[in-house]
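Participant: just a sequence and a predicted model for now, questions to come.
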Amino acid sequence: MTRRVSIVVPALNEAAGIAATLGALAPWRAAGHEVIVVDGGSTDATVPLAAAWADRVLAAPRGRARQMNAGAAAARHGVLLFLHADTRLPPGALDAIERALQRGAAWGRFDVRIDGRSRGLAVVAALMNLRSRASGIATGDQAIFVRRDAFDAAGGFPDQPLMEDVELSRRLKRSAGRPACLRDRVVTSGRRWDERGMWRTIWLMWTLRWRYWRGTPAEVLARAYR
């Protein structure tokens, strides 16, 4: 029998696209899975829009890690899927997750495709997927899924303002092994690439990752990211 999944969506001022993201999850809800939106203090219409499409809309202190941990704490099912508010799951995502879990994986992520105006985003996405597959480190854009027991054993997301996905991946690798790297592709928004410029964003993200690997505190990196 297919395991039930709790989809946790952290959100902050996502009124422009939250209904489309959550509307695409309606078949999941109809099949008995749940969708939990965790709002970090939106000042737009995110909350009322999400309420029409989610099983629950929670409020939590701002910050993806805190919001996702709050959603995980409220989740009813044994598999957690963390989905960014600007990301769409591929067709067959549920079956792909179930197959990975049946093969013994405790956690995993999808390949990603970036939808944006900037040229070269297909190459950026391909490099992200290759890096993740080689390192066993997943990013939030790749829709991380994990068994609830493995998530709890790893201590959940660390309470930090940036690189929470990288740190969770490290914890899960130590406690539960390498991730299942699914080739099915989620589609995520390229808005940050379009707004900042592709090459500037690539340089920024690689620099931040290198500094984090060298031990720079996440709080310092978050200020540089902003």
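Facilitator: Received the coordinates, thanks.
Participant: only C-alpha atoms for contact and neighbour calcs from this point on.
Facilitator: OK.
Participant: give me the buried positions along stretch 64-83.
Facilitator: 64-72, 75, 77, 79-83 (16 or more other Cα atoms under 10 Å).
Participant: helix or strand for the closest residue to residue 51 other than its chain neighbours, which one?
Facilitator: Nearest in space to residue 51, with sequence neighbours left out and distances taken as Cα to Cα, 6 or more residues apart in numbering, is residue 57 at 6.1 Å. Per DSSP states H and E: residue 57 is located in strand 56-59.
Participant: comparison target below:
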Amino acid sequence: MKTCVIIPALNEEQNVARAVHSARAASGTDVRVIVVDGGSSDKTRRAARRAGAHAVLSCTERGRGVQMNFGANSRHAKDAQALVFLHADAVLPANYTASVKRLLFEESPPAVLGAFRLRIAGALRGVRLVAWGANIRSRLLGLPYGDQALFLRRETFDAVGGYPKLPLLEDVRLVQACQKLGAIRIAPQDVAVSDRRWRVLGVARTTLLNQVIMLGDALHVDLHTLATTYRASYQRAAEQRSKRPSARP
């Protein structure tokens, strides 16, 4: 099974190597790792190459959905049977390709789309409860988010048109499109995601903001407006945190 892991990145010099290493760690499999950079001002591209990415591409347009489509539609991924989309601050579980193969190709009927359980790395209080809630949502509603490393067959990705060009919730839209075609399944291994978002905003504020975004989307609020609200809230919190003498880097 030819598998392509696509990692969108923007100023991820400190994280991207771990993501690449985890993608390359699967033994005895045909895996290609593509990092798609959205115009980083740091050494993200260099770090990705040094970590062993098979291709490091530069995308002139920023945005996870745009960058992931760019990687999936590149010549490096055209012959892949399975596509795995991994955030740059996340680490895949050991032998993840076995789960991808089983869920997408061996089960009957096979899953249309799969994802891993979420684990938020770090000792921040409350993140275990957040991960627990995300995993319950994924299983009961069949609605995993992008930080759970979504994976699907090449033909499925093409059939739904890839990720929509949106400023936010592109992962949710992809999953919703796949739900119309068949089953969404969750692999029993964990993908480990950095707790940095929760460290900046705090667990309660991050959870509340995410729910506000989802509610706004359900009420058909313009996604560009929601994206602006999200980024402004995050930026304010980051600036306030940087002024604290005890703030972690």
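Facilitator: Perfect, I can see it now. Computed from a predicted structure; not experimentally measured.
Participant: tell me who's in contact with the equivalent of residue 187 of structure 1 over in structure 2.
Facilitator: Under the alignment by TM-score structural alignment, residue 187 of structure 1 pairs with residue 192 in structure 2. The contact partners of residue 192 of structure 2, taken as Cα atoms under 8 Å, 6 or more residues apart in numbering, are 90-93, 118-121.
Participant: now do 10 Å
Facilitator: Counting by Cα atoms under 10 Å, 6 or more residues apart in numbering, residue 192 of structure 2 makes contact with 19, 89-93, 116-122, 147-149.
Participant: residue 155 of structure 1 too?
Facilitator: Residues in contact with residue 155 of structure 1 (Cα under 10 Å, 6+ apart) are 69, 149, 168, 171-172.
Participant: buried members of these into PyMOL, please.
Facilitator: Buried residues within those, by 16+ other Cα under 10 Å, are selected in PyMOL with:
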select buried, resi 69+168+171+172
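Participant: relative to residue 77 of structure 2, how far out is whatever residue of structure 2 lines up with residue 6 of structure 1?
Facilitator: Superposed on structure 2 with TM-score structural alignment, residue 6 of structure 1 falls opposite residue 4. Relative to residue 77 of structure 2, residue 4 of structure 2 is positioned 6 Å away (Cα to Cα, to the nearest Å).
Participant: what is in contact with these two at once?
Facilitator: Jointly contacting residue 4 of structure 2 and residue 77 under the rule Cα under 10 Å, 6+ apart are 32-34, 71, 83, 154.
Participant: in strands, which of the residues you listed fall?
Facilitator: Secondary structure from DSSP state E places 32-34, 83 of those in strands.
Participant: okay if I get the residues you listed as JSON lines plus distance to residue 111 of structure 2?
Facilitator: Listed next are these as JSON lines, based on distance: Cα to Cα, whole Å:
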{"residue": "32", "distance to residue 111 of structure 2": "22"}
{"residue": "33", "distance to residue 111 of structure 2": "23"}
{"residue": "34", "distance to residue 111 of structure 2": "24"}
{"residue": "83", "distance to residue 111 of structure 2": "13"}
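Participant: highest neighbour count among those residues?
Facilitator: Scoring these on neighbours with other Cα atoms under 10 Å, the highest-scoring entry is residue 34 at 28 neighbours.
Participant: distance of it from residue 120 of structure 2?
Facilitator: For residue 34 of structure 2, the distance to residue 120 of structure 2 equals 24 Å [Cα to Cα].
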